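Colleague: the following block contains a protein sequence and its predicted model.
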Amino acid sequence: MSKAKAENKADNKSSKVSPDLDTPTDLPQGGVDKISAALNLLLADAFAVYMKTKNFHWHVSGRHFRDYHLLLDEQAAAIFATTDELAERVRKIGGVTLRSIGQVAKLQTVKDNNESYVPPREMLRELMEDNKKMAAAMRKARKLADDYEDVGTTSLLENFIDQTERRTWFLFEATRQQGGNAA
């Protein structure tokens, strides 16, 4: 057994697929393991950014309340919509996906924000940075999937990258100063 294969097997002990859940695939097991791990990281971050976006949606205040409240609700819904597709993609290729909030907390790379008050402009900037980070992670996962000729995952991630860039753009524009006035 090669070193990479042995390391991969050791890293995936808890993600071993039950024979009852063993989905047939033509992808090599090493590719399934690596792609599944990358998608699970994206899934954990999607849940973290979804929760942060809803947190800010619920707690935004100020003169742009309605616009920001609606923007954040729309973005949260779009992020949440990706979670099922990411998890199902892991299963389609024969991997195991997240089972608990504890796994999300363990895997997420996006930091939570538990502050009692965050100024609206800072909320938007923080979410913009989180979305940029997610787009970069998606690109990395997309390249990995492409290396294994996993067209389904690359296609899915290309769409999600575009959606994430759109969210980043909207958040950026909402934080710009107009005529010297702060947003």
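Modeller: That came in fine, so what should we check first? Residues are numbered from 1 along each chain as shown.

Colleague: only C-alpha atoms from now on, for both contacts and neighbour counts.
Modeller: Noted.

Colleague: which helix in the chain runs the most residues?
Modeller: helix 29-59 (DSSP state H).

Colleague: buried residues in that one?
Modeller: 29, 31-57, 59 (16 or more other CA atoms under 10 Å).

Colleague: could you do stretch 130-144 as well?
Modeller: For stretch 130-144, by 16+ other CA under 10 Å, it's 130-135, 137-139, 141-144.

Colleague: likewise stretch 57-75?
Modeller: For stretch 57-75, the buried set under the neighbour-count rule, 16+ other CA under 10 Å, comprises 57, 59, 60, 61, 68, 69, 71, 72, 73, 75.

Colleague: what residue is smack in the middle of the protein?
Modeller: The chain has residue 46 as the residue nearest its centroid, 3.1 Å off, counting by CA atoms, centre = their mean.

Colleague: pull the contacting residues for residue 49.
Modeller: The contact partners of residue 49, by CA atoms under 8 Å, 6 or more residues apart in numbering, come to 76, 79, 110, 127, 130, 131.

Colleague: I'd say the first one and residue 53 touch.
Modeller: Pointing back at residue 76 there. Yes. Look at residue 76 against residue 53 with CA atoms under 8 Å: they come within range, at 5.7 Å.

Colleague: ok, and here's another one to check against it:
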Amino acid sequence: MSLNTGLSEEDRKSVAEGLSRVLADTYTLYLKTQNFHWNVTGPQFGQLHSLFEEQYDELRVAADDVAERIRALGHFAPGSYVQFAELKSVAEAPATPPASDDMIRQLAGDNETLSRVARSVLTAAENAGDEVTIDMMVERMAAHEKAAWMLRAHIQ
């Protein structure tokens, strides 16, 4: 059955490729944030444990939404660590968990990275006239900028 939503195949492919990068980074950040949630220690344990949980819960929902948008555009969503490793720009968590302040710095920087990646996909979506993806990327940028701010507030 053909797909005819008003976007060309070329535009859908371009946007889906960008969304695949967002998905890989989102999933990588999800896993890293959950890792830090499990392994945080120190005087801010309670606050950070809760904050990291809120953030990884939001990322889990976001990953599903992004993957489903890729499918709605008629493309397959990446879904393996191998694929994510090829697409991601967010660094994975180190084998030995860092100190809590370093966790915060890493996650803040990673959220800023994801905001920039989403911004690049926003541009591709604007060029394609893909309002659905535009809205999604604006939402993702807002979520990542807020998460980075909340993290930075713990060490400023």
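Modeller: In hand now; what should we look at? Remember, predicted model here, so these are calculated numbers, not experimental data.

Colleague: drop the TM-score for these two in here.
Modeller: After superposition, the two chains reach a TM-score (TM-score structural alignment, normalised by the length of structure 2) of 0.95; 156 aligned residues with a CA RMSD of 1.3 Å.

Colleague: helices of structure 2, residue ranges please.
Modeller: Going by DSSP H, structure 2 shows helices at 9-39, 45-72, 81-87, 100-128, 131-152.

Colleague: need those in CSV (columns: distance to residue 2 of structure 2).
Modeller: Output for the helices of structure 2, formatted as CSV (distance: least, CA to CA, whole Å):
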stretch, distance to residue 2 of structure 2
helix 9-39, 11
helix 45-72, 12
helix 81-87, 27
helix 100-128, 19
helix 131-152, 19
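
Colleague: from the buried residues of stretch 130-144 of structure 1, which is closest to residue 161 of structure 1?
Modeller: Nearest to residue 161 of structure 1, judged by CA to CA, of the buried residues of stretch 130-144 of structure 1 is residue 135 at 5.4 Å.

Colleague: aligned partner of that closest one in structure 2?
Modeller: Here residue 135 of structure 1 is matched to residue 115 in structure 2, going by TM-score structural alignment.

Colleague: mind putting the buried residues of stretch 130-144 of structure 1 into JSON lines with distance to residue 101 of structure 1?
Modeller: Output for the buried residues of stretch 130-144 of structure 1, formatted as JSON lines (distance: CA to CA, whole Å):
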{"residue": "130", "distance to residue 101 of structure 1": "19"}
{"residue": "131", "distance to residue 101 of structure 1": "20"}
{"residue": "132", "distance to residue 101 of structure 1": "23"}
{"residue": "133", "distance to residue 101 of structure 1": "21"}
{"residue": "134", "distance to residue 101 of structure 1": "19"}
{"residue": "135", "distance to residue 101 of structure 1": "22"}
{"residue": "137", "distance to residue 101 of structure 1": "20"}
{"residue": "138", "distance to residue 101 of structure 1": "21"}
{"residue": "139", "distance to residue 101 of structure 1": "25"}
{"residue": "141", "distance to residue 101 of structure 1": "22"}
{"residue": "142", "distance to residue 101 of structure 1": "25"}
{"residue": "143", "distance to residue 101 of structure 1": "27"}
{"residue": "144", "distance to residue 101 of structure 1": "26"}
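
Colleague: looking at those, which one is closest to residue 174 of structure 1?
Modeller: For the buried residues of stretch 130-144 of structure 1, the nearest to residue 174 of structure 1 is residue 131 (14.3 Å; CA to CA).

Colleague: isn't the closest one right up against residue 170?
Modeller: No. When contacts are counted by CA under 8 Å, residue 131 of structure 1 is not listed as touching residue 170 (10.8 Å).

Colleague: once you drop chain neighbours, what's closest to residue 41 of structure 2?
Modeller: residue 100 (6.5 Å; CA to CA, 6 or more residues apart in numbering).
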